[in-house]
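**Q** Return a 3D structure for these sequence lines:
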Amino acid sequence: MGFTEFLAENFNEFLGYTGFVNASTGNIIMIIVGAILIYLAIKKDFEPLLLIPIGLGIIIGNIPFKADAGLEVGLYEDNSVLNIFYQGVRQGWYPPLVFLGIGAMTDFSALIANPKLVLIGAAAQFGIFGAYMVALGLGFEPNQAAGIAIIGGADGPTAIFLSSKLSPNLMGAIAVCAYSYMALVPLIQPPLMRMLTTKKERLIRMKPARQVSQTERILFPIIGLLLTTFIVPSGLPLLGMLFFGNLLKESGKTTRLAKTAGSALNDIIVMLLGLTVGCSTQASEFLTVNTLYIFILGACSFMIATASGVLFVKVMNLFLPKDKKLNPLIGNAGVSAVPMSARISNNIGLEYDRHNFLLMHAMGPNVAGVIGSAVAAGALLGFLS
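**A** All right, here's what the predicted structure looks like:
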C-alpha cells in the first residue's frame, strides 16, 4: 500500500467517525431547537437558569457520532460520563434534592397567615387530572398518561420524578415540555387571567396578611409533613425533602445548612438536571408523534390548571364577606411555578392599580401549588405503581 493510499484510507476512516457523516435531519432540527431555547433565555430572559442548561444539553445530546464505535460518550451508552449524570434523572434522586432547595428558600408565611389559600393550590391541580383523562382518551397507557398530566402542575422536578417511576420511555419529552412551559409562564398565563376576570375583580384590594410567629413557621413543616405524607405516603421523597429544607430555614439553628441547600447544592443539581434532561432528547428518541401529543397535552394541562385557580377564587368570593374577598388574579399562582406565577399576579394587578401589590398574597397559593403538585404526583404514583 502506497503512502497516498494509506493517507486516503485513514482519512476515510476518520471521516466515518465525524458528525458530518453521521448527522441526520433529526439531529439538525434538535440542535436548532436547543439554539432557540438558549436565544430565548439570553435575549428574552425566559428563565435562563433553566433554559440555558436544557438548550445546551439538547445540542450536546444531538451531536452525531458513529453509534457502533464504542466511544462511550452518548447519554444512552453505559459507562459514559453523561450516562452517569443521567442516573440522577432516571433513578429519580435529582428531584428530591431540588425540593430540598425549594424548601430552604421558601417562606410559607403567606399560606400560614391565610390557610384558605391552600384551596386555590388544590384547585389548580384540576389541570393534572383533566389532562390525565384526555391522555387516556388519546390511547396512552395509564402510567404514561399520569406522567404527561403532571406537566400541568408547572413543576419540572415533580414531572421528572413521576415520569421516571411510571413512564421512563417518555421522560425526556415530558421533562423538556414541563420546563418549557415553566419558562413560558409570562406568555401563557396573562391572556387567560384577563379573559377570565372583570376589571372590577382585578381592582379588588386584599387586606394585609397578619404577622406569623416563629413558632408557627417552625411547626408548619412538621405538621405539613405529617398531614400530607399520611394521606399520600408515596409522595414522601418530594414532600419529605421539601419540608426538611423549610425546617432548616425556619429553625434558626441551621442557617448554614439552609443556605447550602438553597444555594450551592441547589445550583449544582439544577445544572446537572437541566443539562442531562436536554441531553436525553436525542432525535431518534424525541422526534416522534407521541412527543407532539405530549406538548399539546402539556399546554392543555397547564392552561386548565391556570383557569381552574382563577375560577376557583371567583367561586370562593361568592361565599366571602365583602371586606374579605380575594382578588382572582392570585388564582393563577396555584400552579407550582414559584415565584414566577406570583410575580405574574402582582404585575397584572399593578397594570390596573399601581398601588395594589398582590405579590405576598399570591405567594400563598403559589407555595400551596408546590405542595399540591407533590401530593398529586404521590397520589398518581400510589394508584398506578
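
**Q** C-alpha only now, for contacts and for neighbours.
**A** Noted.

**Q** gap between the helix or strand hosting Ile102 and the chain center?
**A** Under the criterion of DSSP states H and E, Ile102 resides in helix 94-105. How far helix 94-105 lies from its chain's middle: 12 Å, per Cα atoms, centre = their mean, to the nearest Å.

**Q** Show me the contact partners of the next helix or strand after it.
**A** Next along the chain after helix 94-105, taking DSSP H and E as the criterion, comes helix 109-113. Helix 109-113 has contacts (Cα atoms under 8 Å, 6 or more residues apart in numbering) with 117-118, 209-212, 216-217, 220, 360-361, 363-365, 367-368.

**Q** Apply 10 Å and report the result again.
**A** Identification of contacts with helix 109-113 by Cα atoms under 10 Å, 6 or more residues apart in numbering yields 115, 117-118, 208-214, 216-217, 220, 359-368.

**Q** Which other helices and strands does the helix holding Ile102 contact?
**A** helix 81-90, helix 156-166, helix 236-250, helix 255-262, helix 264-279, helix 359-384 (3 or more Cα pairs under 10 Å, 6 or more residues apart in numbering; DSSP states H and E).

**Q** Alongside the first, I'd like the structure of this one:
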Amino acid sequence: MGMLTDFLMSTGFVGVAWQNVVMILFGCLFIYLAINKGFEPLLLLPIGFGLIVGNIPIPESMSGGEEGMFFVNIYQGVKQGIYPPLIFLGVGAMTDFTPMLSNPKLVLLGAAAQFGIFTTLIGALFIGFTPQQAGAIGIIGGADGPTAIFLSSMLAPELLGSIAIAAYSYMSLVPVIQPPIMRLLTSKEERLIRMEVSRQVSKREKIIFPIVGFLVCTLIAPGSMVLIGCLFFGNILKESMVTERLANTARNAMIDILTILLGFSIGANTLAVNFLTPQSIGIFVMGATAFALATASGVLFAKFLNLFSKKKINPLVGAAGVSAVPNSARVVNKVGLEADPTNYLLMHAMAPNVAGVVGSAIAAGVLLSVLGH
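**A** Got it, this is the predicted structure:
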C-alpha cells in the first residue's frame, strides 16, 4: 500500500491546478488554429504542443535538478538571444529586396509602421511598466517574433515568455486583425488604386544593397548590429549566387531546426504560474494595441503621401509595413483583390513588408541602446 500511495502521489494528477488546465487548453487552441485554420502552423504548432508539455506538473524528485532539465537547456538559446539572430540569417537568405529597391518611396511605409512600437512604449510607461519592460512590450507592434524575443531577453527577461507568446500570437492572427483596420481606414476608391509596375533592379544593386544597408543601419542604431548583420549576411549569401549551398542551408534546414527549437522551448517554459497574471494579460492587451497602431500608421501614412505625390499609392500597401513577412503582404493582396479581382498588390506590398523587417530591427536597436544601460 505504501508503494501504491507513493506512485499515486508521483502522478501529475496530484499537482495539477486550474492554471495548468487553462494553459493546456491554450496549447490545444494553438494547435487547432495551426491545423484547422492554417494560422502560422510552423510557429503555433511547436508553441502549442510546448505549452501542453510544459504545464504537466512534475514532482521535484523526478526533475533531476533544474540545470539537467532538457527544456531548460534548449531554452538557453532563447534566454541568451542566440536563436533570433540565426533566424534572421535564414530570413535574409530567403528575402528578395527587389520590390523595395525598385520603389524606394515605399520604404517610408515600413518606417511609418514602427510608430505603433513607440506609441505603445509610452502607454506601457504610463500604466506602470519600467522603461525596459515598456520597450520590450512595444516591439510586439512590429509583428516580428524573433526581434521581440531578442529585445525582451536583453531588456526584460522576466517577461520573455509572455512577450514571445503575444508576439507570435499576433503574427499568426495577421489575416484576422489587419483586414478590418484596412477597410475601416480606406475608401472603395482608394482600394481600387492601381500602382505602376516597378523598375528592373540589377544584380549589382542587389549585391551592394546588403553591404550599404548594414553600414547605414548599424551606424544609425549600433544596437541593431546583431540582427541586421545576420539579416544582410544571409541576403548577400543569396544574392551573390556563389554560395548557393550556404544560402539554401540557411533558408531551409537551419531555419527549420531553429523554428522547432524556438517554438517548442518557448511553449515548454511558459508556465501557468508566470503566465496567468494581470501583468501578462496587460502585455497581451498592449501588444494588440501596438499591432493595431502599426497597421493603422502604415495605411494613414500612405494616404498622407498621396496628398503630395502624382503617382498614387494604394493605401492598403501601407498595412504591410509590419514585419510579418510575407503574411502581411498576402493579406494586402487579398483585400485588394476583393475590391478589384485584377489588381494584384503583392509585389508592391512586399516593399514595405521587407522594409518593416529592417525597421523593426532598427527600432529594437534604438531601444536597446537607449534602455539597455
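
**Q** what's the TM-score for these two chains?
**A** Here the TM-score for the pair of chains, by TM-score structural alignment, normalised by the length of the second structure, is 0.99; 372 aligned residues with a Cα RMSD of 0.8 Å.

**Q** picking that back up, pick the most deeply packed of the helices and strands packed on helix 94-105 of the first structure.
**A** helix 156-166 (a mean of 27; mean count of other Cα atoms under 10 Å).

**Q** matching residues in the second structure for the helix or strand following that helix?
**A** Remark: after helix 156-166 of the first structure, the chain's next helix or strand is helix 171-183, criterion DSSP H and E. In the comparison with the second structure, helix 171-183 of the first structure aligns to the range 160-172 (TM-score structural alignment).

**Q** cool, and stretch 33-43 of the first structure?
**A** Using TM-score structural alignment, the partner range for stretch 33-43 of the first structure is residues 26-36.

**Q** Following superposition onto the first structure, what is the mean distance for that stretch?
**A** Compared with the first structure after fitting, stretch 26-36 of the second structure has a mean deviation of 0.5 Å; criterion: mean Cα distance after the TM-score superposition for the first structure.

**Q** Contacts for that stretch, please.
**A** 20-25, 37-55, 169, 172-173, 267.

**Q** Tell me how far Gly298 of the first structure lies from Tyr181 of the first structure.
**A** According to Cα to Cα, to the nearest Å, Gly298 of the first structure stands 8 Å off from Tyr181 of the first structure.

**Q** Could you check which of these two has the larger neighbour count?
**A** Gly298 (28 against 23; other Cα atoms under 10 Å).

**Q** Could you dump the helices and strands packed on helix 94-105 of the first structure into CSV with distance to Tyr39 of the first structure added?
**A** Converted to CSV, those look like this (distance: least, Cα to Cα, whole Å):
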stretch, distance to Tyr39 of the first structure
helix 81-90, 24
helix 156-166, 20
helix 236-250, 32
helix 255-262, 27
helix 264-279, 15
helix 359-384, 28
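
**Q** Tell me the counterpart of Gln3 of the second structure in the first structure.
**A** Careful, residue 3 of the second structure is Met; it's not Gln. That one, Met3 of the second structure, aligns with Asn10 by TM-score structural alignment.

**Q** Within the helices and strands, which one has its match?
**A** Going by DSSP H and E, Asn10 of the first structure is part of helix 3-15.

**Q** by contact count, what packs against that helix?
**A** Against helix 3-15 of the first structure (3+ Cα pairs under 10 Å, 6+ apart) you get no helix or strand.

**Q** What's the PyMOL syntax to select whichever of the contacts of stretch 26-36 of the second structure are buried?
**A** Selection command for PyMOL covering only the buried members of the contacts of stretch 26-36 of the second structure, criterion 16 or more other Cα atoms under 10 Å:
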select buried, resi 20+23+24+39+40+41+42+43+44+45+46+47+48+49+50+51+52+53+54+55+169+172+267
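
**Q** Nothing else from me, thank you.
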